[in-house]
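1. This is a predicted model, with the sequence first.
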Amino acid sequence: MAMKPARLTVAAAAVLLGCVTGCGSGEDPAGPAPASTAPTATAPAGAAGPKAAATATARPVDTVLDVLVTSDDGVGSAGVDALAHALATLPGTTVRIVAPAANQSGTGDRSSGGQITHGDTTTATGQRATEVSGFPADAVAVALDDLGLRPDLVVAGIHEGQNLGPDLGTSGTVGAARAAARRGIPALAASAGLGDTYDYGPAVAQVLAWISAHRANLLATSAAGGQPASAVGGSAATQTVANLNVPNCFAGGAVRGVRELASEARVADPAATRTTQTCTATITSDDEVGAFNAGFATLTTVPARQPE
C-alpha cells in the first residue's frame, strides 16, 4: 500500500459532504443499487491559520485507491477473506489486511491498555495479513502508527451478523470504523445478516458498489492532504462513518434493494435487531430495523463517537 499523507482538511470534508447532498432513500425494484452515503470527517476547530492553509494545498490526484480491511471477527474470518479477495480484483486498488488475531466481536471501539503486539499471518485462504493482539480499534491504530499505512478508506467487515442502530455501542465492526474516522480516515462498516448459512457474495457486491460510487471522492480527499483530527486538536464529534447492513437470504429470495435511512437508537423489541431476515417479504418500512428484516440492505450514517 502506498504511503499517503494523513488527513483530513476542510477542503476534503467539503468534497465528501458534497457527495452526500441529494442522496435519497427508496427501494429499487430492479435489485440492489449502489450504496451512496459517504462518510465524512469534519475538520476540527482551531485548524485555521497559515499552517492549516498550507496543509490544504492540492496535490495531483492519485489514481490508486488504498484500502485497509479489518474486522472484529478476526483475521481468520470468512468475511474478511471474501472481502479482501473481491477488493483485490478492482483495478487500481491496493488492499492491506490488519485485524485482531482472535474474534473480538462485541468490544465496540475499546482499546487495549497494555502492550499490543502484531505479526505476519494469512487469512483463511492464504492472503497475506497482519494479526494484532488486541481489539478492532487497536488493529486500526497498529496499521496507522506501527505499520505507517495511510489508506484512502478503511472497511471494517464483512461481519457475521447485522450491526443495526440499537447495537452500535457494542459493535466491534462499527467500533473499528469509528476509530479510523477519528483519525481522519473515511470508513465503512459492513455486515451480513444472521442466518443458518452464510454467503458473503451479496454483501461483497454492495461494498464494491459503494466504493465505486465514492472512489473519486476518496481519492480527492487524499489529494487535499492535511492531518488527522487527533493530531491537530479540536473536536471530532461531528465525524461520521457509513454503516452498511446486507440481509442474509439463505431461506430464499434476494436482497430487495438498498434503503438509505436514519439509524435507530432504540426499538420497542430489542430482539428484532438480532433475528433472521425475510428476503421474500413484500412489505416495506421506513425504519432501519424493519426495512432490514424485510430484505432490504440498509445504509445509515452514524457518528464517529458513540453518543452518551
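-> Great, that's in hand. The shown structure was predicted, so the numbers you read here are calculated from the model rather than taken from an experiment.
2. contacts, neighbours, all on C-alpha from now
-> Noted.
3. Could you list the buried residues of the longest helix anywhere in the chain?
-> Among the segments of the chain that qualify as a helix by DSSP state H, the longest is helix 201-224. Residues of helix 201-224 classed as buried: 202-211, 213-224 (neighbour count, 16 or more other C-alpha atoms under 10 Å).
4. Ala189 touches Asn243, doesn't it?
-> Yes: judged on C-alpha atoms under 8 Å, Ala189 makes contact with Asn243 at a distance of 4.8 Å.
5. Please enumerate the shared neighbours of these two.
-> The contact sets of Ala189 and Asn243 overlap at Val174 (C-alpha atoms under 8 Å, 6 or more residues apart in numbering).
6. hang on, the earlier thing: show me what the longest helix of the chain is packed up against.
-> helix 10-20, strand 65-70, helix 78-87, strand 153-160, strand 187-192, strand 240-246 (3 or more C-alpha pairs under 8 Å, 6 or more residues apart in numbering; DSSP states H and E).
7. residues in contact with Arg128?
-> Taking C-alpha under 8 Å, 6+ apart as the test, what Arg128 contacts is Ile97, Asp120, Thr121, Thr122.
8. Glu131 versus the last one, what's the distance?
-> Here the distance between Thr122 and Glu131 works out to 8 Å (C-alpha to C-alpha, to the nearest Å).
9. Neighbour count for the two, which is higher?
-> Set side by side, Thr122 and Glu131 show unequal neighbour counts under other C-alpha atoms under 10 Å, the larger going to Glu131 at 25 against 15.
10. Just to be sure, that one is in a strand?
-> Yes: note on Glu131: a strand contains this position according to DSSP: H, G, I helix; E, B strand; the rest coil.
11. Hmm, Asp138 and it touching each other?
-> No: using C-alpha under 8 Å as the test, Glu131 is too far from Asp138 to be in contact (10.6 Å).
12. Below is structure B, check it against A:
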Amino acid sequence: MVVRLRDVAAAAGVSDATVSLALAGNPRISTATSARVIAAANQLGYRPNSAARALRTESTKSLGLIVSDVANPFFAELAGTIERQAAHEGYSLILCNSDEDVARQDDYLLNLLAGSQVDGVLLVPTASTTPGLRALAASGAKIVLLDRPITVSGTGAVAESLRTVPIVSSDPRQALADAAELLARLGHRRVGVVAPPLATPLGRDRRGQIRDALVSAGFRSRDIVVEEGDFRQESGYRAAEALLASGNPTVIIAADGPMGVGALKALRAHGIRVPHDMSVICFDDAPWFDLFDPPLSAIAQPIEELARAAIAAVLAQREGNPVLAAHPPCTFISRSSCGVPAG
C-alpha cells in the first residue's frame, strides 16, 4: 500500500501542510511536533519528499502543470501549448488534473510534484489559498498561477509570499467591450450571464467585467441577470434554464466553454433557435466552435501568449530574475450565433 502524506498527517494528528513543513525541516514547526511527524512517518514507512530542497538547489529540467479540468477544451489546448513551449526551453512537463477538487490539487502539490522534484509549478487553482499552496509557498518553491487569481488572507511570511506569486491570465475587457457594442447595435436590451462560481475571485471578476462592458455599451444593470455555474456543462444547462424562467433575456453570455455548451443544450431542449430566438456568446474559443450550426461567437483567450508568459515567469523565478504578471488581451470573434433579437 502506498503511504501518502495525508496518512502521516492523520497518524500525527496534524494538517497536511504541517507534515510537509516538518519533513522539510522548516523552523516554524516546533521540535515536539516535528518529532511526532517524523515518528509517524517512520512507523508508516512514508518516504519524505525533498521538494523544498530540490526546488531551491537543483535543476531537474522538468516543470509541473496542474490544470483544474483537462477535459475542458481551453485547458487541454493550453496544456499542449505549454508543453511545446517548455520543450523549446529544454524542459519536460508533468501534467496533473485536479478535476476541480481541492484535495486532489493539494495531493499533487504536496506529493506528486514534490516527489518528482520539479523546478517549478504552474497551477490553475481550484479555489483560493489552500493548505497545499501555503506549504509550497513556505518551501520556497517556484510557483506561477494560471488563468485564476487567488484571495490571500492573514499576515505573516507565507501570506506575503503568496501575495507575490505571479499570475498569468488573459484580459477580456476590450473583447467584452466589442461584444457588448455589437449586441447593443443589434438591438438587444436584456442579457443573461452564466458566471463561474461567485465564491471564487475569477467568478467575481468575470461577472464584473461582463457587467461593466454591457453597462458601458448602454445596457441597464437591472436588465443583466446573472446565474452561477461551476465550470461544468451540466451547470450551464441549469443556469440557462433559470435565465429563461426568470430573466427573459434575448442573449446569453457564458463565461466558459463547457458552460456555454450546456446552455446551448438547454436552448435546444426548449426549442429556442440560435440566433433567431436567442443570441449566444461564449468564452474560450474551442477549435470546434466554428463547426456549430450556427458557428458560435466567442471571447477567445490568447493561448500562445499565455503559454509563453507562464513559462517565462517560472524560469525567471528559477534564475532569480524579476518576474512580472502578464495579462495578454482576449479577442472577440463574431460569428453567426449573434443576430437581431426576435420582435
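-> Yep, it's here. All values derive from a computational prediction rather than experimental measurement.
13. Please state their TM-score.
-> Overall, the chain-to-chain superposition scores 0.27 on the TM-score scale (TM-score structural alignment, normalised by the length of structure 1); 138 aligned residues with a C-alpha RMSD of 6.3 Å.
14. re earlier: tell me the one of the contacts of Arg128 of structure 1 nearest Pro50 of structure 1?
-> Distance to Pro50 of structure 1, by C-alpha to C-alpha, is smallest for Ile97 among the contacts of Arg128 of structure 1, at 36.7 Å.
15. Next, count neighbours for that closest one.
-> Neighbourhood size, Ile97 of structure 1 [other C-alpha under 10 Å]: 25.
16. mind checking which helix or strand it is in?
-> Ile97 of structure 1 is part of strand 93-100, with elements assigned from DSSP states H and E.
17. what angle sits between that strand and strand 153-160?
-> Between strand 93-100 of structure 1 and strand 153-160, the angle formed by their directions is 60 degrees, by axes from the mean of the first three to the mean of the last three C-alpha atoms, to 10 degrees.
18. what packs against the strand or helix carrying Asp205 of structure 2?
-> Secondary structure assigned from DSSP H and E places Asp205 of structure 2 in helix 201-216. Contacting helix 201-216 of structure 2 under the criterion 3+ C-alpha pairs under 8 Å, 6+ apart are the following elements: helix 173-186, strand 191-195.
19. Go through these and name the closest to Ser20 of structure 2.
-> Shortest distance between Ser20 of structure 2 and those, using C-alpha to C-alpha, is found for strand 191-195: 35.4 Å.
20. Report all helices and strands that the closest one contacts.
-> In terms of contacts (3+ C-alpha pairs under 8 Å, 6+ apart), strand 191-195 of structure 2 is packed against helix 201-216, strand 224-228, helix 233-246, strand 251-254.
21. Deepest-packed of the ones you listed, please.
-> The highest average neighbour count among those, using mean count of other C-alpha atoms under 10 Å, belongs to strand 251-254 at a mean of 27.
22. Buried residues of whatever helix or strand comes next after that one, list them for me.
-> Following the chain from strand 251-254 of structure 2 toward its C-terminal end, the next helix or strand by DSSP H and E is helix 257-269. By neighbour count on 16+ other C-alpha under 10 Å, the buried set for helix 257-269 of structure 2 is Gly257, Pro258, Met259, Gly260, Val261, Gly262, Ala263, Leu264, Lys265, Ala266, Leu267.
23. Distance-wise, check the first one relative to Ser235 of structure 2.
-> For Gly257 of structure 2, the distance to Ser235 of structure 2 equals 12 Å [C-alpha to C-alpha].
24. How about the fourth one?
-> Applying C-alpha to C-alpha, the value for Gly260 of structure 2 to Ser235 of structure 2 is 9 Å.
25. Also the last one?
-> Note on Leu267 of structure 2: its distance to Ser235 of structure 2, by C-alpha to C-alpha, is 14 Å.
26. Same check on the fifth one?
-> Taking C-alpha to C-alpha as the criterion, Val261 of structure 2 is separated from Ser235 of structure 2 by 10 Å.
27. what do you get for Glu305 of structure 2?
-> When C-alpha to C-alpha is applied, the distance between Glu305 of structure 2 and Ser235 of structure 2 equals 29 Å.
28. Also Thr18 of structure 2?
-> For Thr18 of structure 2, the distance to Ser235 of structure 2 (C-alpha to C-alpha) stands at 36 Å.
29. And for Leu214 of structure 2?
-> 23 Å.
30. same thing with Gly64 of structure 2?
-> Taking C-alpha to C-alpha as the measure, Gly64 of structure 2 and Ser235 of structure 2 are separated by 29 Å.
31. for the strand holding Ile97 of structure 1, packing partners?
-> strand 65-70, helix 78-87, strand 128-132, helix 136-141.
32. of the contacts of Arg128 of structure 1, closest to Ala54 of structure 1?
-> Of all the contacts of Arg128 of structure 1, Ile97 has the smallest distance to Ala54 of structure 1: 32.2 Å, by C-alpha to C-alpha.
33. what residues are up against the closest one?
-> With contact taken as C-alpha under 8 Å, 6+ apart, Ile97 of structure 1 is in contact with Leu68, Val69, Thr70, Val75, Ala84, Arg128, Ala129, Thr130.
34. OK, contacts around the second one?
-> Which is Val69 of structure 1. Applying C-alpha under 8 Å, 6+ apart to Val69 of structure 1 gives the contacts Val80, Ala84, Val95, Arg96, Ile97, Val98, Ala99, Val154, Val155, Ala156, Gly157.
35. a markdown table please, covering these and showing distance to Ala13 of structure 1.
-> As requested, these are exported to a markdown table (distance: C-alpha to C-alpha, whole Å):
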| residue | distance to Ala13 of structure 1 |
| --- | --- |
| Val80 | 28 |
| Ala84 | 27 |
| Val95 | 24 |
| Arg96 | 24 |
| Ile97 | 26 |
| Val98 | 26 |
| Ala99 | 27 |
| Val154 | 16 |
| Val155 | 19 |
| Ala156 | 21 |
| Gly157 | 24 |
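36. which among these end up buried?
-> If you count burial by 16+ other C-alpha under 10 Å, the buried members of these come out as Val80, Ala84, Val95, Arg96, Ile97, Val98, Ala99, Val154, Val155, Ala156, Gly157.
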